[in-house]
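J.: what follows is a protein structure lacking sequence information:
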């Protein structure tokens, strides 16, 4: 493996760790994230640390000041903004996917559903969350709009963390799996109007459960 690939992987790993801490409120707002300190704590060079900080800055979780990068607060307003973005982007992506997708394109989401079913059955919440995001990613890919896909990739890591929080509150993952199964059936049938209503309910439910989770004591 090349040094460049290892550096990217380390940067992504650190970004994931810091993202989870910021979103969960484990790192107070206004905390100064110092490259040298982070590099020493995690036993890596400054290159991947810098990559991680730039990633989180682009996601809106950090702010840049003259002295470096500082954490921003993350609360209900941020959750609301993220779901507003997701609702608008996903509606367009799915509408395009349904209008453009042929029978072969739905093999991808169908395969992901198999993974989701397995994780729901075993109660693997982390695995289910990853498969959940992959399911939605397939619709962005089928849409054929590269900029929509880039927008989704920009915020998907944050949604991965949010899904972990939401799924931790769900005793049973099967209702979520049933929602996704219905969405795929409607997409295969080309029924955009019904699909849109189901998608709105699905995203609203996810938004509501997350809002309840982050406002709960000890969240």
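T.: Arrived safely, thanks for sending. Since we're looking at a predicted model, the values are computed, not measured.

J.: could you use CA atoms for every contact and neighbour count after this?
T.: Noted.

J.: and the strands in this structure?
T.: 32-33, 62-65, 68-71 (DSSP state E).

J.: give me whichever of the ones you listed is most buried.
T.: The highest mean neighbour count among the strands of the chain, using mean count of other C-alpha atoms under 10 Å, belongs to strand 68-71: a mean of 20.

J.: my read is that residue 117 contacts residue 177, right?
T.: Yes - at 6.7 Å, residue 117 and residue 177 qualify as touching, with contact defined as C-alpha atoms under 8 Å.

J.: about what we covered before: turn the strands of the chain into a markdown table, including distance to residue 103.
T.: Output for those, formatted as a markdown table (distance: least, C-alpha to C-alpha, whole Å):
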| stretch | distance to residue 103 |
| --- | --- |
| strand 32-33 | 48 |
| strand 62-65 | 42 |
| strand 68-71 | 45 |
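
J.: check it against this one:
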């Protein structure tokens, strides 16, 4: 199916986002071959944005470029998933500890609003809205940390984390348990108990990693 992209945004980033989603969802399998020409034709762009997209995906270890043969999908292994979630845990634990120094209620309001949106999305069974609110909630932890370099590290891997979250959220038909996890994490962060908040966050991320690992196992058995 031919896909078009919006000219207002970075073409390379949009193309990378689409290919990344296909890889993480399993629509593109390890060993599958792509070419710049076929991608340029599909997205109706020149080869420049395609090369930008492939450079980004190569950095993320999702593809490998073998000139002149083409672009090969690497995909995700259990080890990749472990590395990505351990990286996220390290980043987010630091962000959480720094965020919990903030006492200004106004600065915490966007986090509370994100939890509310998750609870409402869970009631509607709206996975897309839940995904957006979930990402917003975690982004607020980094914003509250007041650590631009830490927030930059989160932003660098955010496209990959987004694709993983898209899979793990859609793994759950009922989103209420995940919404309750975020509600609990918000409450414990506001309580000021750093150890308890760290534990809740660790359990939350471990659960997401387990769901992604189960998804990969199911694909191998299919």
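T.: Great, that's in hand. Here the structure is a predicted model, which is why all the values come from computation and not from measurement.

J.: what residue of structure 2 matches up with residue 193 of structure 1?
T.: Correspondence of residue 193 of structure 1 to structure 2, assessed by TM-score structural alignment: residue 195.

J.: kindly report the same for residue 75 of structure 1.
T.: Using TM-score structural alignment, residue 75 of structure 1 pairs with residue 77 in structure 2.

J.: now for that match: which residues touch it?
T.: residue 216 (C-alpha atoms under 8 Å, 6 or more residues apart in numbering).

J.: for residue 128 of structure 2, see how far away it is.
T.: The gap separating residue 77 of structure 2 from residue 128 of structure 2 is 25 Å, by C-alpha to C-alpha, to the nearest Å.

J.: and residue 158 of structure 1, what pairs with it in structure 2?
T.: Using TM-score structural alignment as the criterion, the counterpart of residue 158 of structure 1 in structure 2 is residue 160.

J.: ditto for residue 143 of structure 1
T.: Using TM-score structural alignment, residue 143 of structure 1 pairs with residue 145 in structure 2.

J.: now do the contacts for that match.
T.: 95-100.

J.: now residue 15 of structure 1
T.: 52-53, 55-56.

J.: what residues does stretch 93-107 of structure 1 touch?
T.: Contact with stretch 93-107 of structure 1 is made by 139-145, 148, 184, 187-188, 190-192, as judged by C-alpha under 8 Å, 6+ apart.

J.: likewise stretch 126-137 of structure 1?
T.: With contact meaning C-alpha under 8 Å, 6+ apart, stretch 126-137 of structure 1 is reached by 109, 112-113, 115-116, 119-120, 149, 152, 156, 160, 163-164, 167.

J.: quick one: which of those residues is nearest residue 173 of structure 1?
T.: Among the contacts of stretch 126-137 of structure 1, residue 120 lies closest to residue 173 of structure 1 (C-alpha to C-alpha), at 5.1 Å.

J.: find the nearest non-adjacent residue to the closest one, please.
T.: In this structure, residue 120 of structure 1 finds its nearest non-sequential neighbour in residue 173, 5.1 Å apart by C-alpha to C-alpha, 6 or more residues apart in numbering.

J.: which position in structure 2 aligns with that neighbour?
T.: Using TM-score structural alignment, residue 173 of structure 1 pairs with residue 175 in structure 2.

J.: residue 90 of structure 2: how many residues sit nearby?
T.: A count of neighbours around residue 90 of structure 2, defined by other C-alpha atoms under 10 Å, yields 12.

J.: now it: how far from residue 219 of structure 2?
T.: Counting by C-alpha to C-alpha, the gap from residue 90 of structure 2 to residue 219 of structure 2 is 28 Å.

J.: tell me the buried residues in stretch 8-18 of structure 1?
T.: Residues 8, 10-12, 14-16, 18 are the ones in stretch 8-18 of structure 1 that count as buried (16 or more other C-alpha atoms under 10 Å).

J.: and stretch 19-28 of structure 1, by the same measure?
T.: The neighbour-count check on stretch 19-28 of structure 1 (16+ other C-alpha under 10 Å) flags 19-20, 22-25, 27 as buried.

J.: what residues in structure 2 pair up with it?
T.: Stretch 19-28 of structure 1 maps onto residues 20-29 of structure 2, going by TM-score structural alignment.
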